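> Need the 3D shape of this:
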Amino acid sequence: MSGDLPGRSRQDGGTITPEQDDVDGASVLKLTQRTPPRYEQILKLPFTMTIGRPDSRREPLVLVTKPPALLVGQFSQYPPPLAHAAEVLGSVRWAAA
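Predicted coordinates:
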């Protein structure tokens, strides 16, 4: 997957390509409260972002997450029902590792 970066001239813009480094990234599911049940799932997402430039004489800019990004979700049922997907997604937050 990649996308185009808009630019004002031929020297501006380019492409941006995110790549997940570890497809088997660590994931943790914890029961944080018994009654009523509350769960927390933490996904570690190491990834690389490559920004290609239209000027072929310049090397692409490569950004690597160090430490990996964390995606933290909190919900009251596991697995979360599809009807409550918006609620689950609404409780997701990004955190630094």
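> When you work out contacts or count neighbours from here on, use the C-alpha atoms and nothing else.
Noted.
> what's near enough to touch the residue lying closest to Trp94 once chain neighbours are set aside?
Closest residue in space to Trp94, ignoring its immediate chain neighbours: Leu71 at 5.0 Å, by C-alpha to C-alpha, 6 or more residues apart in numbering. Applying C-alpha atoms under 8 Å, 6 or more residues apart in numbering to Leu71 gives the contacts Ile42, Leu43, Lys44, Leu45, Val92, Arg93, Trp94, Ala95.
> Second input sequence below; structure requested for side-by-side comparison:
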Amino acid sequence: MLNGARFINSHALSTGRLGATGFHFWGGVVNALAVEMGDARTVAVPYYGRAAMTADVPKLTAALMIQNAEDDPRINEAVPAYAEAFKAYGKTFEMHT
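As a prediction, this is how the structure comes out:
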């Protein structure tokens, strides 16, 4: 997915901005993609996906709009630490349940 995103971003018709969204497993992939895209102008909207590692939050340049399930203990147990890491590093994000 990372190579595909880089290809799209470098295409002659690209605006240089990239957005990605994913549900469940793919929500976690979108979180990982946001970390790996580095300084590219990206936005990510993961739905119910596994959070990126809090240690990777400083690498994020993408704006994230994170959608969490109301009753998903496996995913939601990471939400407080993830949100605090975003705040601590001054990252752009919205989180909704």
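> what's the TM-score for these two chains?
Their TM-score after superposition, calculated using TM-score structural alignment, normalised by the length of structure 1, is reported as 0.22; 45 aligned residues with a C-alpha RMSD of 5.1 Å.
> Type out the ChimeraX command that picks the buried ones from the contacts of Leu71 of structure 1.
Here is the ChimeraX command that selects the buried residues among the contacts of Leu71 of structure 1 (16 or more other C-alpha atoms under 10 Å):
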select :42,43,44,45,92
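> Make TSV from the contacts of Leu71 of structure 1 and add secondary structure and distance to Gly14 of structure 1 to it.
Below are the contacts of Leu71 of structure 1 laid out as TSV (DSSP: H, G, I helix; E, B strand; the rest coil; distance: C-alpha to C-alpha, whole Å):
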residue	secondary structure	distance to Gly14 of structure 1
Ile42	strand	33
Leu43	strand	30
Lys44	strand	28
Leu45	strand	25
Val92	coil	30
Arg93	strand	29
Trp94	strand	27
Ala95	strand	29
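> any idea how far Ile16 of structure 1 lies from Lys44 of structure 1?
From Ile16 of structure 1 across to Lys44 of structure 1, the span is 22 Å (C-alpha to C-alpha, to the nearest Å).
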